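Peer 1: here is the input, now give the coordinates:
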Amino acid sequence: MITTHPSQPCTSYYHKLAVESAETARLLMFIPGNPGLVEYYTTYLDLLQEQFPTLEIVCASHAGYQTTKSKDEEEVPYKYYGLKFQTQHKHEILKEHILRHHSHGKKVDLYFLSHSMGSYVLQRLIVKLNEDVELKGKFKIKLGGFICPTIIDIAQSDSGVLFTKLTRYLPIVPVLVFFSTLLQLVLSEHTIRRIIGRFVVSKPKLEDDKSLESWANSITGCYNIFRDGKIIRHAIDLAREEMTDIVRDDKFNDWYFQELPLQGTKLWSFFALKDHWVHDHSRSYLLSRYHNPEKNVVFNVDELEDGITHSFCVDQTVEFANITFHSLRRLFPDLQPGSQQGVGSLANNALGELRNRAPTHAGEEI
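Peer 2: Below you'll find the model as predicted:
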């Protein structure tokens, strides 16, 4: 169930305790992309916990993207929360969990997954965790996971170029907010949801329960953006900052991809074949500079024309959960409890229909 975070500003929050206990607390934190809504990812995270029941799940929206407020809740003025704040925001949320487990005598193994610009936030979150004196010795980062990461030169991507031109010549925020308000005046919620489901959110190819559940969640997420002008404005304002701040930083990325693994952290990155937010040159540059499986820096590239897209969380949740499952099982053979552990909904509902393959390393053939 998605709730409102009790202490963080304008934050929706998804938290599931581990189903099975382990010697150390195992916590998976997922950091969304932009727009940073939790709704897009809940089914995906549920599927992962089915495969790895010792994982506790934490996913917070970015600050400013709260969709869980009631109609009676007092309206708060718009406030912008930039990239630095989003990093601090995740640090504070995670710190609460680490200290909670420490108070019960447990160290925490941290597993991170992040989507799009969430990967940029994750890199800087890890820096803050390592610098936090109060947390020293209380956690270990096991996994840094990137999904379609926008960590360099986002403005050079196809969508980055288009977005920059639109925001330069058009008052895009007031236009979008105006049409959102107008349509809500003339159309019912049911009609708006039907339009979103037919024209905005692609219907998944699979028709199992989990794929349809994820599709319904995505429709809800899009509707929640549509009905809230502050979320629309925040998504545009944050994207503007991304265009100027997410650039090539070899010194920082050398630390992340080359020095962090020396501390025992395994790094996994997944890239789509065609990604409108990640330029081919950016992907090739990262692959050629950092891919090193022998040192636990693994890059997977989907090379199928009909493969995973940047917006996997909308209509490819089950497919990508299967890819993630294979990748994590390869990286952490002992994470899955018991050699005969089943694959839950992935097997029962959809695996027969999937291209059931483990993802490839960079340079491997499918």
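Peer 1: when you work out contacts or count neighbours from here on, use the C-alpha atoms and nothing else.
Peer 2: OK.
Peer 1: quick one, strands of the stretch 151-300 of the chain?
Peer 2: In the stretch 151-300 of the chain, the strands defined using DSSP state E, counting those that start in this stretch lie at 266-271, 297-301.
Peer 1: can I get the ones you listed in CSV with distance to Y78?
Peer 2: Formatted as CSV, these follow (distance: least, Cα to Cα, whole Å):
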stretch, distance to Y78
strand 266-271, 34
strand 297-301, 39
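Peer 1: which of the three states applies to G105?
Peer 2: For G105, the assignment made with DSSP: H, G, I helix; E, B strand; the rest coil gives coil.
Peer 1: before we go on, could you also do this sequence so I can check it against the first one:
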Amino acid sequence: MPVNTTLADEIEFRTGQGSSSKRLLIYFIPGNPGLVEYYRRYLSQLQESLQHRKEEVIIYGASHDGFEFHTPSNRINQGSPPFSLQQEIHCVRSKLSLKARELSTDSQPLDVILIGHSVGAYMLLETISWWQKQPTEQSIYSIKGGICLFPTVVDIAKSDKGRSLWPILAFPGTGYLLSGMASCLNAFWLLDCVTRNLTPGPEGGAVTAAFARSDHGIRQLIYMARDELASIKEDKWHAQDLWGTVHESNGNANGKIFNDERESSTSIATTPGAPRTKLYLLFGKDDYWVNNDSRDNLITARHGGHTTMEVLHNRPEIPHTFSLHPEHSDHVAEKTAAWIATLESE
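Peer 2: A predicted model of the protein is given here:
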């Protein structure tokens, strides 16, 4: 089916001081559906919030393999979609490496900050864990921080959505069935109306319609979601290497709870440790893709080192799909920019 030719598979914004010899790459990783167009407003607002930076800032994001609107010219994975979660993680690592090589200079490694939404946050943590073991990559770019937005990084199958959708996702023919339904709706000129009503918030309807018309998008979404529910379980990462936690803790002795005066949201900030990638995790109050008990256990266990975790207790209206709502998208972009400023000042 023909798709909207104005929609892109890659988005890049530049801001800050273009004449500066120093550069900062902010690499954005979408969730599922892995369509970077869903985040255009968020990334644009982030660009505006960072315009006074002293270095040149490159904000870049790309759709995941299999979600492309257009015939891919630089797809990382070989073969035809759908691709697994691990294949998509490989794709993120490879695209990050290529982008960093494009922007880096011989004088010093390129500074990089990763941002991931939903399962993109899981990909972010996997990418940092991989990068920590790659001396060649470290000589080209340095991942200074990772910002995880509404992260689905543990026990996704225990979430409200995970429990309700698993029977549908587990059915082998779901992807083909939904693709066929989209083709029928398109034939009767109903697809735009249906996708507009199915898309949360006032923005993103055109993106959803183009996604439904794409060659592989629906099957890629289903295949990847099934893999997510089967794969994303316990906290699998090294306590010290990734989280920066020197020892396990059952309480909050090494952490501190404070209130954001602007939002009155509960946060847990960790004590400084050895220099390493700093992590920021922003959770919704009752995110339907996150099990609250698993979330709270993660916060309790990983409060040491260089990790800040925040739960938007007093902003329950900000949903998992924040980027499809202008007000919420702008708010999260401002918070992201503030974290970037904090990260750079430490």
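Peer 1: can you add mean neighbour count and give the strands of the stretch 151-300 of structure 1 back as a markdown table?
Peer 2: Formatted as a markdown table, the strands of the stretch 151-300 of structure 1 follow (neighbours: other Cα atoms under 10 Å):
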| stretch | mean neighbour count |
| --- | --- |
| strand 266-271 | 23 |
| strand 297-301 | 22 |
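Peer 1: which one of those lies closest to L328 of structure 1?
Peer 2: strand 266-271 (8.7 Å; Cα to Cα).
Peer 1: now tell me what touches the closest one from outside.
Peer 2: Outside of strand 266-271 of structure 1, the residues within contact range by Cα atoms under 8 Å, 6 or more residues apart in numbering are 142-149, 257, 261, 283, 296-302, 331.
Peer 1: again, only using 7 Å
Peer 2: 142-148, 296-302 (Cα atoms under 7 Å, 6 or more residues apart in numbering).
Peer 1: quick one: it aligns where in structure 2?
Peer 2: Aligned by TM-score structural alignment, strand 266-271 of structure 1 corresponds to residues 278-283 of structure 2.
Peer 1: any idea how far the matching stretch is from the middle of the chain?
Peer 2: Distance, stretch centre to chain centre, for stretch 278-283 of structure 2: 11 Å (Cα atoms, centre = their mean, to the nearest Å).
Peer 1: post-alignment, that stretch versus structure 1, mean distance?
Peer 2: In the superposition with structure 1, the average deviation recorded for stretch 278-283 of structure 2 is 0.7 Å (mean Cα distance after the TM-score superposition for structure 1).
Peer 1: so who does the nearest residue to Q240 of structure 2 once chain neighbours are set aside touch?
Peer 2: Once flanking residues are discounted, Q240 of structure 2 sits nearest to V246: 5.3 Å by Cα to Cα, 6 or more residues apart in numbering. Listed by Cα under 7 Å, 6+ apart, the contact partners of V246 of structure 2 are Q240, G304, G305.
Peer 1: would you mind giving those residues as TSV with distance to K161 of structure 2 and neighbour count added?
Peer 2: Below are those laid out as TSV (distance: Cα to Cα, whole Å; neighbours: other Cα atoms under 10 Å):
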residue	distance to K161 of structure 2	neighbour count
Q240	31	18
G304	30	29
G305	31	27
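Peer 1: was I right to think P109 of structure 2 contacts S142?
Peer 2: Yes - with contact defined as Cα atoms under 7 Å, P109 of structure 2 and S142 form a contacting pair (6.0 Å).
Peer 1: how big's the offset between stretch 321-329 of structure 1 and structure 2?
Peer 2: Average distance, stretch 321-329 of structure 1 versus aligned residues of structure 2 after superposition (mean Cα distance after the TM-score superposition for structure 1): 2.7 Å.
Peer 1: flag every buried residue along that stretch.
Peer 2: A321, N322, I323, T324, F325, H326, S327, L328, R329 (16 or more other Cα atoms under 10 Å).
Peer 1: would you turn those residues into JSON lines with secondary structure and distance to L267 of structure 1?
Peer 2: Compiled in JSON lines, the buried residues of stretch 321-329 of structure 1 are given as follows (DSSP: H, G, I helix; E, B strand; the rest coil; distance: Cα to Cα, whole Å):
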{"residue": "A321", "secondary structure": "helix", "distance to L267 of structure 1": "18"}
{"residue": "N322", "secondary structure": "helix", "distance to L267 of structure 1": "18"}
{"residue": "I323", "secondary structure": "helix", "distance to L267 of structure 1": "15"}
{"residue": "T324", "secondary structure": "helix", "distance to L267 of structure 1": "13"}
{"residue": "F325", "secondary structure": "helix", "distance to L267 of structure 1": "15"}
{"residue": "H326", "secondary structure": "helix", "distance to L267 of structure 1": "15"}
{"residue": "S327", "secondary structure": "helix", "distance to L267 of structure 1": "11"}
{"residue": "L328", "secondary structure": "helix", "distance to L267 of structure 1": "11"}
{"residue": "R329", "secondary structure": "helix", "distance to L267 of structure 1": "14"}
